[in-house]
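Asker: how would this look folded up:
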Amino acid sequence: MYNFIINSSSPKGRRAVQVLSKELDKRGLEYKFHFTSYAKHAQVLAGELADLGEKNIIGIGGDGTFHEIINGINNLSDVNVGFIPLGSGNDFATAAGLPKHNIKKALKNIINGNIIKIDYIQFENGPRCLNVAGTGLDIEVLNKTLAMRRLKGKPMYLWALIRVLKNFESYKLSVEFEGQKKSYECIMIAVANGTYIGGGMKVSPYSDLSDGKLNLVVIKMVERKKIKYLLPKFLSGKHIDMYFTEHYLVDRVKISSDIAYKVQLDGEIYSNLDFDCYVVEKGINMFSG
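Answerer: Got it, this is the predicted structure:
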């Protein structure tokens, strides 16, 4: 049985139902659609399905939907999860090499039944993160994008990024990892399992979803007048080898501050979340091509 969690209120969701029904019926496969009707409903549905013993749970949507699904399933190691990426950013899908906005191809990968094991980020006090967790500039940009509806994906992120940088103030953070403790005035810190944020910004170009490590990327504050010239480096991933960036492979990271900064996990903003996380090696069974 294939269980699809989907938001039927979106045009893409309605089209996906039509395409998937036709393809699955043609193959004589058992399936069921589970429709979300409120915020975080995908998390609830995924948990209920897993608790009932369902083994194949597939999310249809974007990074936010996938984030909800992995946080809803208690027994992740007992379930096969699949992702059909139809979101505006699809950053995790890009890192994982999943077909984006191609329902038939994504379904074919799932039906073929090839399962790979990938890592995820576990926060000490609860949530999981599939792709990238961070604080700093990415929080400011995400807040700005909430007011923008005309643009989507990378253009929206760029629009917000340019506006945020005009008045951006550095974040003052302490970081503990691998027996070290360092203090920074920084533009942002990312703890990455995946590679991209913001619809294709290559924040952690050396990340590997299955290497059993997290990539800690610290982008230190530079003179304000230099920021706009360094922006193309950040967009392409070339910032990783620049003088203002520190990069480490770690098992665990703790980030703290005297200020209660917000944190983003897979593009979802959390308030009052302690940034204390570690890698769970090969903790997710994922349908792959």
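Asker: from here on, just use CA atoms for contacts and neighbour counts.
Answerer: Will do.
Asker: from the rest of the structure, what touches stretch 260-271?
Answerer: 63-64, 67, 128-136, 138-139, 142, 197, 272-273, 275 (CA atoms under 8 Å, 6 or more residues apart in numbering).
Asker: show me where the stretch 151-289 of the chain has strands.
Answerer: 171-177, 180-192, 214-220, 245-250, 252-256, 263-265, 268-270, 275-287 (DSSP state E, counting those that start in this stretch).
Asker: in JSON lines: these, plus distance to Ser77.
Answerer: Output for the strands of the stretch 151-289 of the chain, formatted as JSON lines (distance: least, CA to CA, whole Å):
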{"stretch": "strand 171-177", "distance to Ser77": "27"}
{"stretch": "strand 180-192", "distance to Ser77": "21"}
{"stretch": "strand 214-220", "distance to Ser77": "19"}
{"stretch": "strand 245-250", "distance to Ser77": "23"}
{"stretch": "strand 252-256", "distance to Ser77": "21"}
{"stretch": "strand 263-265", "distance to Ser77": "21"}
{"stretch": "strand 268-270", "distance to Ser77": "23"}
{"stretch": "strand 275-287", "distance to Ser77": "6"}
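Asker: between these, which one is closest to Ala160.
Answerer: strand 180-192 (14.9 Å; CA to CA).
Asker: sorry, back to before: deepest of the strands of the stretch 151-289 of the chain, which one?
Answerer: strand 214-220 (a mean of 24; mean count of other CA atoms under 10 Å).
Asker: for that one, give me every contacting residue.
Answerer: 121, 184-193, 203-204, 206-207, 240, 244-253, 278-279.
Asker: can you give me the neighbour number for Leu161?
Answerer: Leu161 has 21 neighbours, counted by other CA atoms under 10 Å.
Asker: let's see this one next, to set against the first:
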Amino acid sequence: MTSEITLFVNPTAGRGRGAHAAQPAASALRAAGFRVRTVSGQDPGDALARARAAVAEGTGALVAVGGDGVAHLALQAVAGTDTPLGLVAVGTGNDFARALGLPVRDPAEAGRVIAEGLKGDGVREVDLGRAGDRWFGTVLASGFDSRVNDRGNRMRRPAGRFTYDLAMLAELAAFRPFPYRLTLDGGEVREIEATLVAVGNGASYGGGMRICPGADLGDGLFDITVVGDCSRRTLLRVFPTVYRGTHVRHPKVTVHRAARVEIAAEGITGYADGEPLGPLPLSVRCVPGAVRVVGR
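Answerer: Take a look at the predicted model:
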């Protein structure tokens, strides 16, 4: 493996933490004997092109500095290649880093962990989800949660998890269950009324909401959490338990496991890693060992 490492930086992650985090992460990598170069971009398309060029040129690892958005972009560059992915998680959500057991909002420590992993036996393969030509590491959200995502993306204040909380409260005003058509592993089409359907490769989204608490990055399967046709009152009662993952005990919540999922519903946008994939219907599959990651 070459000793040159590429830092893939989102300078706007976490209200500017991405730009500030690059230096301590780079210092930790250089102290371990690696040569470090930094790539960014004028927009997501330009940034992805630069990341893919670094991978094609044989960089020793692509280290994404930012949150789940830049991690999602980095996955598009490294998935299906031999190039390891490291994460310096300093964004708002950082759910993929959490799923991998990596440091969050400690760039110097993340740099040290990545350096140790690259020098030792800290590189492993994990599964990814794939929808069309898009890879994702954490959760595909659809339904009430994706409507909240739509609203949250339009809000400028406040920052962080509170954005999601306030967007959820605002979206409750128009709350209603949605008619879904759900197909698992090519089986029968299930027609259901549901508040949301979440397809989890990882356990959490939205900055630690454990919507699919049993999801395992190495089992070749998704955990699919279906929240049924509950009332506003029930949703408000269940919502706080999502941070502990205990919502799955509620009778309105069911969990399925499958390697391929087809979801259809009218007027719903699918989000993965917090990024919009497009309107439903979507067909997604779990791809075992799709990416090599650096960590503990």
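Asker: ok, back up a step: so for Gly47 of the first structure, which of the strands of the stretch 151-289 of the first structure sits nearest?
Answerer: Comparing the strands of the stretch 151-289 of the first structure by CA to CA, strand 275-287 comes nearest, at 14.7 Å.
Asker: quick one: the closest one aligns where in the second structure?
Answerer: Mapping strand 275-287 of the first structure onto the second structure (TM-score structural alignment) gives residues 282-294.
Asker: measure the closest residue to Gly289 of the first structure other than its chain neighbours to Asp63 of the first structure for me?
Answerer: By the measure of CA to CA, 6 or more residues apart in numbering, the closest residue to Gly289 of the first structure outside its immediate chain neighbours is Asn109, 4.7 Å from it. Per CA to CA, to the nearest Å, Asn109 of the first structure is found 19 Å from Asp63 of the first structure.
Asker: these two - which one has more neighbours?
Answerer: Between Asn109 of the first structure and Asp63, counted using other CA under 10 Å, Asp63 has the larger neighbour count: 27 against 19.
Asker: aligned partner of Gly101 of the second structure in the first structure?
Answerer: Using TM-score structural alignment, the partner of Gly101 of the second structure in the first structure is Gly97.
Asker: trace Lys254 of the first structure over to the second structure, please.
Answerer: By TM-score structural alignment, Lys254 of the first structure lines up with Glu262.
Asker: that match against Val284, yeah?
Answerer: Yes. Shown here, Glu262 of the second structure and Val284 form a contact pair, counting by CA atoms under 8 Å, at 6.4 Å.
Asker: mutual contacts of those two, please.
Answerer: By CA under 8 Å, 6+ apart, no residue touches both Glu262 of the second structure and Val284.
Asker: quick one: which of the strands of the stretch 151-289 of the first structure is nearest Gly153 of the first structure?
Answerer: Across the strands of the stretch 151-289 of the first structure, closest to Gly153 of the first structure is strand 268-270 (CA to CA), at 14.6 Å.
Asker: which SS class is Ile110 of the first structure?
Answerer: helix (DSSP: H, G, I helix; E, B strand; the rest coil).
Asker: list the contacts of it.
Answerer: 82, 287-289.
Asker: who wins for neighbours among those residues?
Answerer: If you rank the contacts of Ile110 of the first structure by neighbour count (other CA under 10 Å), Gly82 sits at the top with 26 neighbours.
Asker: and the counterpart of that one in the second structure, what does it touch?
Answerer: Residue correspondence to the second structure (TM-score structural alignment): Gly82 of the first structure is matched to Gly86. Contacts for Gly86 of the second structure (CA under 8 Å, 6+ apart) come out as 61-64, 114, 293-295.
Asker: again, but for Asn80 of the first structure
Answerer: 55-57, 115, 284-287.
Asker: over to Thr135 of the first structure?
Answerer: Contacts of Thr135 of the first structure (CA under 8 Å, 6+ apart): 188-190, 261-264.
Asker: and the residue mapped onto it from the second structure, which of the three is it?
Answerer: In the second structure, Thr135 of the first structure lines up with Ser142, judged by TM-score structural alignment. Look at Ser142 of the second structure: counting by three-state DSSP, its state is strand.
Asker: how close does Ser142 of the second structure sit to Ala97 of the second structure?
Answerer: From Ser142 of the second structure to Ala97 of the second structure the distance is 22 Å (CA to CA).
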